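J.: Let's see this in three dimensions:
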Amino acid sequence: MTFPDKDDVLRHGATEPPFSSPLNHERRSGQFRCAGCGQPLFESGAKFDSGCGWPSFAAPLEQSVATRPDSSHGMIRTEVLCRSCGGHLGHVFDDGPAPTGQRYCINGLALHFIPEE
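T.: Predicted coordinates:
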């Protein structure tokens, strides 16, 4: 079995296996950035454990991501992309916590974590 790498995820829309990212367990304060271009995407305070198998966030940083409809895999979803480089990050769903009600389900391979100093 072949696992996708960062390029497969960011440039070809692949999905890493659930529960495979060490970022699922990242609890330090800091910032999650695009692994492709370094664009700041999410603050650690927006991260929560959704149990879905991928790092999850309630909201991105302002103007950091773009979205578009995704009808692959026989369903309609909303794809999340890095606004800077266009890299595929994951998908957003309307089943997240208050106050946003959103769950940004993001591939760990698409992220680079910078701990707060």
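
J.: CA atoms for contacts and neighbours, from now on please.
T.: OK.

J.: how close does the spatially most central residue of the chain sit to Phe48?
T.: Taking C-alpha atoms, centre = their mean as the criterion, Ile106 is the residue nearest the geometric centre of the chain, at 2.1 Å. Separation of Ile106 from Phe48 (C-alpha to C-alpha, to the nearest Å) stands at 12 Å.

J.: And this one, please, so the two structures can be compared:
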Amino acid sequence: MEKIRKTEDEWRAILKPEEFQVLRQAGTERPFTGEYTDTKTEGVYHCRACGAELFRSQAKFESHCGWPSFYEPGESDAVILREDVSLGMRRVEVLCARCESHLGHVFHGEGYATPTDDRYCINSVSLRLEET
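T.: Below is the predicted model of the structure:
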């Protein structure tokens, strides 16, 4: 996969302010407000910044956490995982592997009845759904 590199000014020019704040500044949208939180539409979720395929609807599940949740990415190399110790917590940040935009966080071992017991908690504003 070819990496996409842009300056922050270039990203700011192509993203809406709320997209830029989450994707490029590692922000978080308010829970239960995102367009994909409760959607059950079949399709492929792409990075809103660069268009890379990230998640498939078959891996989406209801976690009732306020953000779209997936138990695995579409391909193992679609995302990058990075330690995040911001806000006084130890978490694992999820980034798009192609453009390194912030998507959300992944949590493991919470007891969800999924094949991986992972919860990729992803901001809707970081995604664009292509219906199938």
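
J.: circling back to that earlier point, hang on, isn't the residue nearest to the centre of structure 1 packed against Ala59?
T.: No: Ile106 of structure 1 is beyond contact range of Ala59, at 11.4 Å (criterion: C-alpha atoms under 8 Å).

J.: re the thing from before, joint contacts of Ile106 and Phe48 of structure 1?
T.: Common neighbours of Ile106 of structure 1 and Phe48, using C-alpha atoms under 8 Å, 6 or more residues apart in numbering, are Pro55, Ser56, Phe57.

J.: For the first one, what is the corresponding residue in structure 2?
T.: The alignment partner of Pro55 of structure 1 in structure 2, by TM-score structural alignment, is Pro68.

J.: and if you look at Ser44 of structure 1?
T.: Aligned partner of Ser44 of structure 1 by TM-score structural alignment: Ser57.

J.: what residues are up against its match?
T.: Ser57 of structure 2 touches Lys40, Thr41, Glu42, Gly43, Val44, Tyr45, counting by C-alpha under 8 Å, 6+ apart.

J.: Tell me the counterpart of the fourth one in structure 1.
T.: When the two structures are superposed using TM-score structural alignment, Gly43 of structure 2 falls opposite Gly30 in structure 1.

J.: Kindly provide the distance from Thr116 of structure 2 to Phe107 of structure 2.
T.: In terms of C-alpha to C-alpha, Thr116 of structure 2 sits 11 Å off from Phe107 of structure 2.

J.: correction: Ala78 of structure 2
T.: Ala78 of structure 2 is 17 Å from Phe107 of structure 2, by C-alpha to C-alpha.

J.: More neighbours: those two, which one.
T.: Using other C-alpha atoms under 10 Å as the criterion, Ala78 of structure 2 and Phe107 rank with Ala78 on top: 19 against 14.

J.: so the more buried one sits right up against Gly51, yeah?
T.: No: the criterion here is C-alpha under 8 Å, and Ala78 of structure 2 misses it with Gly51 at 11.3 Å.

J.: ok, now how distant is His12 of structure 1 from Gly101 of structure 1?
T.: 28 Å.

J.: That'll do, ta.
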